[in-house]
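1. The sequence and its predicted three-dimensional model are supplied below.
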Amino acid sequence: MATKLKSVVLTVGLAAGIALLGGTPATAETAPGCSRVTQIGATKIVKDNRGNTVMSVKQFLGCDKNYGYTWVWESWASTHRGFTAGAGLYVEGVLKGYNVDPANDREVWSDGLHTVDKCTKGYGAAGRGGDVTWAGETEKRC
């Protein structure tokens, strides 16, 4: 009984400590101008030539629009200062709604496009000086 009580106290203590350090669960991504979006399709993970994760690329649906989304991972960003990242959508094979955020901004949304009746893929890119060094696409969703 004493061992069980110690285990419960330890678990509750750890949970409280994590909460105090800001370890609460992450909230879902929210697109500019659309407060409720849902991810469609799988996340594309883009890695560099050493196997380090550079970014995640996703596609979202909300407010009768599709959105591309890029999230640059902190572990990569912290060792690659001066990068830029972009997000867009391939709409029936053509890149549209592409946005590039300022240097070192880890989260980028494409423009929201009224393309829910078309085949689309999320697109994300990262690099330096305007060059695209790493890029990835999500699966096509129709």
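-> Everything's here; your move.

2. hey, let's count contacts and neighbours off CA atoms from now on
-> OK.

3. Residues touching stretch 36-52, excluding its own?
-> 29-31, 53-63, 76, 134-141 (Cα atoms under 8 Å, 6 or more residues apart in numbering).

4. Among these, which lie within strands?
-> 53-62, 134-137 (DSSP state E).

5. Now render these as TSV, adding neighbour count and distance to residue 9.
-> Listed next are those as TSV, based on neighbours: other Cα atoms under 10 Å; distance: Cα to Cα, whole Å:
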residue	neighbour count	distance to residue 9
53	17	36
54	22	39
55	29	38
56	23	37
57	27	40
58	29	39
59	32	42
60	22	41
61	21	43
62	20	43
134	16	46
135	23	46
136	21	45
137	23	46
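
6. then this one, side by side with the first:
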Amino acid sequence: MSTAVRSLTALAAAMALVLGLSLSTASPAQASPMCSDAYQVKGTVYIYGDQSTPVASLKQFYSPSCGQNWGYLWVWQWALDAGYWLRGELAVYVQNETLQGTVPLGRYQEFYTDAVPGYGKCTRAYLSASIYGPNSSTSVEEVTAWGC
């Protein structure tokens, strides 16, 4: 490698650090399976595990035109960069029924459940997972508030 290329590579890395940019390769974003009018139901649940800063965010969405619900999990970039990942499942819990739309978790940044019929039903997003970090692991079970 030439001296000029090495110098430019070092300069780019230094600028990225100064600007707070990550040089790691992020997991590709998953295309949203939600209908275009989907909106968030109730509030966001922050997933901490054994950290003081959230590792992930859990949300539920509903689409009036499709009559469908989705659970959604976003793993924060700082956590991915630090080597955190989740193993478990994301689902939508339909009141007086079972978990539906269940999807497995892995080494990605975002997850969507399969679409779950939600019109006229009370639903909530559900997460059951182990959070693995560089030096620890923690089990979590979280749900969003009921959306009825």
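-> That came in fine, so what should we check first? Keep in mind the model is a prediction, meaning the values are calculated, not measured.

7. tm score of chain vs chain?
-> The pair, once superposed, lands on a TM-score of 0.66 when counted by TM-score structural alignment, normalised by the length of structure 1; 113 aligned residues with a Cα RMSD of 2.8 Å.

8. what do we get in structure 1 for residue 92 of structure 2?
-> In structure 1, the residue paired with residue 92 of structure 2 is residue 89, using TM-score structural alignment.

9. Not counting residues beside it along the chain, what's closest to its match?
-> Closest residue to residue 89 of structure 1 apart from its sequence neighbours, by Cα to Cα, 6 or more residues apart in numbering: residue 122 at 4.7 Å.

10. What separation is there between that neighbour and residue 82 of structure 1?
-> 24 Å (Cα to Cα, to the nearest Å).

11. do the same with residue 35 of structure 1
-> In this view, residue 35 of structure 1 and residue 82 of structure 1 are 30 Å apart by Cα to Cα.

12. More neighbours: which of the two?
-> The neighbour comparison of residue 35 of structure 1 against residue 82 (other Cα atoms under 10 Å) goes to residue 82, with 14 against 10.

13. Verify the contact between the more buried one and residue 103 for me.
-> Yes - with contact defined as Cα atoms under 8 Å, residue 82 of structure 1 counts as touching residue 103 (5.3 Å).

14. Now do the helices for structure 1: every range, in order, please.
-> Using DSSP state H, the helices of structure 1 run over 2-20, 74-77.

15. Tell me which of the ones you listed sits nearest to residue 98 of structure 1.
-> Among these, the nearest to residue 98 of structure 1 by Cα to Cα is helix 74-77 (20.8 Å).
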